[in-house]
Structures are given as C-alpha cells and as structure tokens.
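Novice: got a predicted structure plus its sequence, pasted below:
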Amino acid sequence: MLYSPLKLRNLELKNRWVMSPMCMYSCENGVATDFHFVHYGSRAQGGTGLLIVEATGVVPEGRITHKCMGLWNDEQAQSLKRIVDFVHQNSESKIGIQLGHAGRKASTWNGKQLSLEEGWETVAPSKIPYHEDERIPHELTIPEIKKLVQDFKDATQRSLNAGFDLIEIHAAHGYLINQFMSPLSNVRTDEYGGSFENRIRFLIEIVDGVNELLDENHPLFVRISGTEYTEDGWGIEESVQLAKILKDKNVDLMDVSSGGNIHGATITLFDGYQVPLAAQVKKESGMKTGAVGLIKSAEQAEEILEKGDADLIIVAREILRNPYLAIQGSFEGKGECDFPHQYDRARI
C-alpha cells in the first residue's frame, strides 16, 4: 500500500509518503531563500509523494518567529512559486502549503518570547498567556477574527497563484486556531467561546472561506492536535466529532498530531506514538487521516497502512535525516517509486 496512489478530489499522489511541514527558521521577511529551494527540491528528488511546506504566517504577527515563512504579500508568493515550479518540472511529487497563525505562541526565538522592542504583540482568543512568565496576549475582537478569516483566504489565493497543489490549515500544536478550540485557552463568552460548536467556529469559518477558492483539483487538509494531554482539555472524542463535521465541509484529510497548547503537559514518546489518534479519528468518523509521530521506516509505515490506521504517512525527523527515504524504502520493499532519471545508474 505504501507505494500505491491516493486520489484526493482530482489530485493523485503517487505514493503515501508525505513530508511533514517543519519550520526551518530561515526566511527573510517571510521570503523563501535558496536554502528552501534545495531543502524542498531534494525531498522531491527523493520520491516523496507529497511535500507540505512549513507553517506559513498569513499575517506578519502570525509567524512563530521573525525567521518563519510568510504569505501576506506577492514577493513571498513569488519566492515560493520558484520552488513549486521546480518540484512540478523535475519530479512526480505534489506540493502543498500549511497556512497558520501562531497566536499567543508568536514573537519567539529559541523557544522564548521576544520583548515588544524585538518582536510584536501577540493575540489570542482570551487573555491567557502560554506560559505564566509571558505577556498577556491581546484578546481578539470579533471584527479582528473576521479579518483573520479573510487573511487565510488571501493567503490561499496567493498559494494557488504560486501553483500549490493543496492547502493545509494549521489547527494544531497550540497555535491560534487550536487556542480557540481548547476550553483551557478559550474562555470567551461570545459566539467564539463556551460550547464545542462555538470554539470550533473560527476554524469552520476559515474552512468555508478557503473552500470558496478551491476547486476539484486542489484538496484541503486540516492538521489538528488529537489531544492536549490535559484533564478537561481538548481530547480525542472532540477530535472525532470535529472530523465528522469537517468531512461534511469538504475537508479531504485530517492530519492528526497532538499536544502543544498546554505548557508542561506530559507526553510519552515512542515510535508511532500518535498513530492511535489518527486511527481512532479515521475509524469513528470515516475521515481520511494522515499518521505522524516518530515513524522511521518503510516497514513501520506499511504496517500502519495495512492495519487501516491511516491513509498517508507523514514523516518529519526521519525525512530530515534522509531525503531519499521514499526511494530507499521502495528498494527494500520492491515498490515502484519516482526516481530521477539523472540517477538511474544508482537504481541497482
């Protein structure tokens, strides 16, 4: 199954390997550089079925750091178009982009919040900082929330203009959308807080807005934290409930990660530790899922797919260590994988 195609809307992925969106902290004013050109291009040459470009801020204040990717202007879009064009012209890989806003976890460097002089004011659904030593974030007003929905739409349009094949909305890891979803970081009393339906409203409005721009050739993913590992917080049952709603909202796949919203939450790490979350979402909602979390080999990936726990294998650290993970896995399992014709002499 690992080297079988998967069709999402009209877009066909040649295999089930996906490069997870991972921040590289290497942009200048949100603009991709030559590093990004080589970084993404090499994974496409490595046979990866789908590449997802790192978390990309829809506004300057939405970046995690001042070195993170942005897509609020045309210069940034043009720098990404160069990468997209290379991938399309030199491989069978497809390429998507993850759009997000860091919310109260923005304006940081090396894991610490920057001063206002060095960084910027953060925003959140409620006046609750991520860490007690950090500044209290600005609580978004309803007009500001509506403006952010439009910012996601504007970034989506720029993504399409740059030639991206799909869009992923970042609603995980304690960033802004995730902050709205959790009852621990969202204590609003208006239509964006309180009940489950109200807490997911911001995400649903973004999904609806983005889907207005997408056609049958451009699928939509949503990344979530399946659980935040904290009592009375967001959990897997709510993730399943959300998946059922998003499936009816023309979301094609849920990328299931975990954690990130509650400082100090205890997470037990082991190979494939988040796979059960993707499996439960898939089995109880019928939504296609991507599995992520210390997946290190083609054998492990194949087992996940054969058990029906996920539809895509989303790899982070291992594909940083080995850009040719997909190709090498095909050698071991005798699967068919896109191989650069320039490298044919190394096939055997």
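Specialist: Yep, it's here. Numbering: from 1, shown residues only.

Novice: only C-alpha atoms for contact and neighbour calcs from this point on.
Specialist: OK.

Novice: quick one: the helices in the protein?
Specialist: With helices called from DSSP state H, the chain shows them at 34-45, 74-90, 142-162, 176-181, 196-199, 201-211, 236-248, 275-285, 298-306, 317-321, 325-333.

Novice: in terms of secondary structure, what does the fourth one contact?
Specialist: Going back to what we said before, that points to helix 176-181. For helix 176-181, the packing partners by 3 or more C-alpha pairs under 8 Å, 6 or more residues apart in numbering; DSSP states H and E come out as strand 123-124, strand 166-171, helix 196-199, helix 201-211.

Novice: out of those, nearest to Asp232?
Specialist: helix 196-199 (12.6 Å; C-alpha to C-alpha).

Novice: what helices and strands are in contact with the closest one?
Specialist: When contacts are defined as 3+ C-alpha pairs under 8 Å, 6+ apart, helix 196-199 packs onto helix 176-181.

Novice: tell me the most buried of the helices of the chain?
Specialist: Ranked by mean neighbour count, these are led by helix 176-181 with a mean of 28 (mean count of other C-alpha atoms under 10 Å).

Novice: starting at the chain centroid, how far to that one?
Specialist: 14 Å (C-alpha atoms, centre = their mean, to the nearest Å).

Novice: give me the nearest residue to Thr227, chain neighbours excluded.
Specialist: Gly235 (4.2 Å; C-alpha to C-alpha, 6 or more residues apart in numbering).

Novice: do Arg158 as well
Specialist: Arg158 sits nearest to Ala77 (C-alpha to C-alpha, 6+ apart), 6.0 Å away.

Novice: roughly how far apart are the one you found and Leu294?
Specialist: In this view, Ala77 and Leu294 are 31 Å apart by C-alpha to C-alpha, to the nearest Å.

Novice: what do you get for Ala32?
Specialist: 27 Å.

Novice: who has more neighbours, those two?
Specialist: Ala32 (25 against 19; other C-alpha atoms under 10 Å).

Novice: which ones are touching the more buried one?
Specialist: By C-alpha atoms under 8 Å, 6 or more residues apart in numbering, the contact set of Ala32 is 26, 69, 76, 79-80.

Novice: Ser126 contacts Arg188, doesn't it?
Specialist: Yes - applying C-alpha atoms under 8 Å, one finds Ser126 in contact with Arg188, separated by 6.3 Å.

Novice: re earlier: how much space separates the residue nearest to Thr227 from Ser107?
Specialist: 27 Å.

Novice: compare these two and say which one has the larger neighbour count.
Specialist: Neighbour tally, Gly235 and Ser107, criterion other C-alpha under 10 Å: the higher count belongs to Ser107, 25 against 19.

Novice: contacts only, for that one.
Specialist: Neighbouring residues of Ser107 by C-alpha under 8 Å, 6+ apart: 61, 63-66, 113-114, 119-122.

Novice: again, 10 Å this time
Specialist: The contact partners of Ser107, taken as C-alpha atoms under 10 Å, 6 or more residues apart in numbering, are 60-66, 113-116, 118-122.

Novice: for comparison:
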Amino acid sequence: MLYTPIQFRNVELKNRWVMSPMCMYSCENGMANDFHFVHYGSRAQGGTGLIVIEATGVEPRGRITNHCMGIWNDEQAEKLQRIVEFVHTHSDSKIGIQLAHAGRKGSTWNNHQISIEEGWETIAPSPIPYHPSERIPHVLTTDEVKGLVLNFKEAARRAVKAGFDIIELHGAHGYLIHQFLSPLSNIRTDEYGGSFENRIRFLLEIVESVNEELNAETALFVRISGTEYAENGWDIESSVALAKVLKDYSVDLVDVSSGGNIHGAKISVFDGYQVPFSSQIRNEAAVKTGAVGLITEVEQAEEILQNGNADLIFVAREILRNPYIAVQGSFEMKEECFFPHQYTRAKISS
C-alpha cells in the first residue's frame, strides 16, 4: 500500500510517504531562502509522495521564533513559489504548506520566551501562559479573533497562487488553534469558549474561510493533537468528535499528532506511539488520517497502512536523516517510485 496512489479532491499522491512539516528556524523576516530550496527539493528527488512545508505564520506574531517562516505578504509567497515550481518540474511529488499561528507559544528561542523588545507580545484565547514563568498573553477580543480568521484566509489565497497542492492547518502542539480547542487553555465566556461547540468555532471558521480560497485542485488537511495527556483536557474522544465535524466541513484528511499544550505533561514515547490515535479517529469518524510519530522503517509504515490505522505516513526525523527513504523503500519492496533520470545509473533493478 505504501506505493499505491491516493487522491484528495483532484490531487493525486503517487505514494503514501509524506514529509511531515518541521520547523527549520532558518528564515529572515519570514522568507524562505536557498537552504529551504535545497532542503525541500532534495526530498522531492527522494520520491516522497507529499512534502509539507514547515509551520508558516499567517502574521508576524504567528511565528514561534524570529527565524520561522511566514506567508503574510506577497514577497514571502513568491520565495515559496520558487520551491513549488522546482518540485513540480523535477519530480512527481506534490507539495503542501502548513499554515500556523503560535499564539501564546510564540516569541521564543531555544524553547524559552524572549523579551518583547527582541520578540513580541503573545496572544491567546485566555490569560494563561504556557509556562508559569512566561508573560501573560494578550487576550484576544472577539473582533481580533475574526481578524485572525481573515489572516488564515489571506495566507491560503497566497498559497494557492504560489501553486501549493495542499493546505494544512496547524491545530496541534499547543499552538493557537489548539489553545482554543482545549478547556485547559480556553476559559472564555463568549462564543469561542465554554462548550465543545464554542471551543471548535475558531477552527471551523478558519476551515470555512480557507475553503473559500480553494478549489478541486487544492486539498485541505488539518493537523490536531489526538490528546494532550492531561486530566480534563483535550482527549481522543474530543478528537473523534472534531474529526466528524471536520469531515462535514470538507476537510480531506486529519493529520494526527499529540501533546504540546500542557507544560510538563507525561508522555510515554515509543515507536509508532501516536498511531493508535490515528486509528481510532479514522475508524470511529470515518475520515482519512495521517499517522506520525517515530515511524522509521518501511515495514512499520506498510503495516500501519495494511492494518487500516492510517491513509498516509508522515515521517519527520527519519526523513531528515534519509531524504531518500521513499525510493529506497521501493527498492526493498520491489515497487515503482519516482527516481531522478539523472541518477538512473544508481537505480537498483527490480
């Protein structure tokens, strides 16, 4: 199954390997540069079915650090378009971008909050910092929340113009959308807080507004944390319920990660430790899902798909170590996979 095509709207992925979005902390003023061109282009040469550009801020305060990527202006989008065009011209990979806002987890470096002078005032649904030592974030007004929805919409418009095949919304890892979802970080009393329906409203308004910028040639994914590993917090049952709603809102796939919103949460980490969350959401919500989290072997990835636990395999650290995991896996499994014609002399015959 790893080398079986799959379709989302009119976007066909040639295989089930996905390069998971991973921050590179290498931008100036939010703009991609030659490092990103080589970094993402090399994974396309390795046969990866889908490459997802790292968390990209929809406004300057949406970045995690001063060196994170952005798409809040046209110049940034033009830099990204160069990468998109290379991938489309020199491989059969598709390419997506993760639109993100860090919220209270922004203005940091090396996992520590930096000063307002070096960074910026963070924002959140409620006056609760991620860590007790951090500044209390600015609490968003209702009008400011709606303004952020517009930021996501405008970022999606730029991404579509740049030629991206897939837009992913980052609703995981304790960033702004996740902060709204969780009753532990969202204690609002307006229409964006309180009940489950109110806490998911911000995400649903973003999904609706972004979908207005998309067509059949651009698919929509949402990344969520299946659980945040905290009592009375966002949990797998909440994720299943959300996934059912997202399906009705024309979301094509739920990318299932976990954690990130509660400082000090205890997480038992092992190979494929997040796969059960993907499986439960896929089977109980009847939606396509992506599995991620310490997936390092071809056989492991194939087993996840064969067992019906996911539809796509998102690979993070392993694809940093080995940009060619997809094509090398095809050699092992005697399957067809894109291989650069310039490298034909190195191809292992099946």
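Specialist: Yep, that arrived. Because the structure is a prediction, the values reported are computed rather than measured.

Novice: out of the helices and strands packed on helix 176-181 of structure 1, which is closest to Ala278 of structure 1?
Specialist: Nearest of these (C-alpha to C-alpha): strand 166-171, 14.9 Å.

Novice: counterpart of that closest one in structure 2, which residues?
Specialist: Counting by TM-score structural alignment, strand 166-171 of structure 1 pairs with residues 166-171 of structure 2.

Novice: quick check: buried residues in the matching stretch?
Specialist: 166-171 (16 or more other C-alpha atoms under 10 Å).

Novice: quick one: it to structure 1 mean distance?
Specialist: Superposing on structure 1 and averaging over aligned pairs (mean C-alpha distance after the TM-score superposition for structure 1), stretch 166-171 of structure 2 comes out at 0.3 Å.

Novice: centre of the chain versus that stretch, how much separation?
Specialist: With C-alpha atoms, centre = their mean, you get 5 Å for stretch 166-171 of structure 2.

Novice: one step back: any idea which of the contacts of Ser107 of structure 1 has the most stuff around it?
Specialist: Greatest neighbour count in the contacts of Ser107 of structure 1, by other C-alpha under 10 Å, goes to Gly62: 29 neighbours.

Novice: just send the helices and strands packed on helix 176-181 of structure 1 back as a markdown table, with distance to Gly308 of structure 1 too.
Specialist: Shown next, in a markdown table, are these (distance: least, C-alpha to C-alpha, whole Å):
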| stretch | distance to Gly308 of structure 1 |
| --- | --- |
| strand 123-124 | 37 |
| strand 166-171 | 22 |
| helix 196-199 | 28 |
| helix 201-211 | 26 |
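
Novice: looking at the ones you listed, which is closest to Gly335 of structure 1?
Specialist: Closest of these to Gly335 of structure 1 is strand 166-171, at 25.3 Å (criterion: C-alpha to C-alpha).

Novice: so Glu237 of structure 2 is in contact with Ile281, correct?
Specialist: Yes - with contact defined as C-alpha atoms under 10 Å, Glu237 of structure 2 counts as touching Ile281 (8.7 Å).

Novice: overlap in contacts, the two.
Specialist: Contacts common to Glu237 of structure 2 and Ile281, judged by C-alpha under 10 Å, 6+ apart, are 226, 243.

Novice: out of the helices and strands packed on helix 176-181 of structure 1, nearest to His39 of structure 1?
Specialist: Once those are compared by C-alpha to C-alpha, strand 166-171 is nearest, at 18.9 Å.

Novice: quick one: list the elements packing against the closest one.
Specialist: strand 50-57, strand 94-100, helix 142-162, helix 176-181, helix 201-211, strand 220-225, strand 253-257 (3 or more C-alpha pairs under 10 Å, 6 or more residues apart in numbering; DSSP states H and E).

Novice: of the ones you listed, which is nearest Glu12 of structure 1?
Specialist: strand 94-100 (8.5 Å).

Novice: got the angle for the closest one vs strand 220-225?
Specialist: On the basis of axes from the mean of the first three to the mean of the last three C-alpha atoms, to 10 degrees, strand 94-100 of structure 1 is oriented at 50 degrees to strand 220-225.

Novice: so who does the closest residue to Gly259 of structure 1 other than its chain neighbours touch?
Specialist: Closest residue in space to Gly259 of structure 1, ignoring its immediate chain neighbours: Glu228 at 4.3 Å, by C-alpha to C-alpha, 6+ apart. For Glu228 of structure 1, the contact set (C-alpha under 10 Å, 6+ apart) comprises 172-174, 178, 182, 184, 234-236, 257-263, 265-267.

Novice: ok, Glu228 of structure 1 to Gly30 of structure 1 distance?
Specialist: Taking C-alpha to C-alpha, one finds Glu228 of structure 1 at 29 Å from Gly30 of structure 1.

Novice: next one: His101 of structure 1
Specialist: According to C-alpha to C-alpha, His101 of structure 1 and Gly30 of structure 1 sit 13 Å apart.

Novice: follow-up on the earlier one: what residue of structure 2 takes the place of the residue nearest to Thr227 of structure 1?
Specialist: Match for Gly235 of structure 1 (TM-score structural alignment): Asp235.

Novice: hmm, its match is touching Ser225, no?
Specialist: Yes - if you go by C-alpha under 10 Å, Asp235 of structure 2 and Ser225 touch, sitting 8.4 Å apart.

Novice: what's the overlap in contacts for these two?
Specialist: Going by C-alpha under 10 Å, 6+ apart, residues that sit against Asp235 of structure 2 and also against Ser225 are 258-259, 277.

Novice: correct me, but Lys283 of structure 1 touches Asp311?
Specialist: No - if you go by C-alpha under 10 Å, Lys283 of structure 1 and Asp311 don't touch, sitting 11.4 Å apart.

Novice: which neighbours do these two share?
Specialist: Joint contacts of Lys283 of structure 1 and Asp311 (C-alpha under 10 Å, 6+ apart) are Thr289.

Novice: thought Asn211 of structure 2 was touching Ser250?
Specialist: Yes - with contact defined as C-alpha under 10 Å, Asn211 of structure 2 and Ser250 form a contacting pair (7.9 Å).

Novice: quick check: neighbours shared by those two?
Specialist: Residues within reach of Asn211 of structure 2 and of Ser250 at once, by C-alpha under 10 Å, 6+ apart, are 219-220.

Novice: related to what we said a few turns ago, buried ones among the contacts of Glu228 of structure 1?
Specialist: 172-174, 178, 182, 184, 234-236, 257-262.

Novice: which two among these are spaced furthest apart?
Specialist: Pairwise distances across those (C-alpha to C-alpha) peak at 18.3 Å, for the pair Leu184 and Ser257.

Novice: which part of structure 1 matches stretch 313-330 of structure 2?
Specialist: With TM-score structural alignment as the criterion, stretch 313-330 of structure 2 aligns to 313-330.
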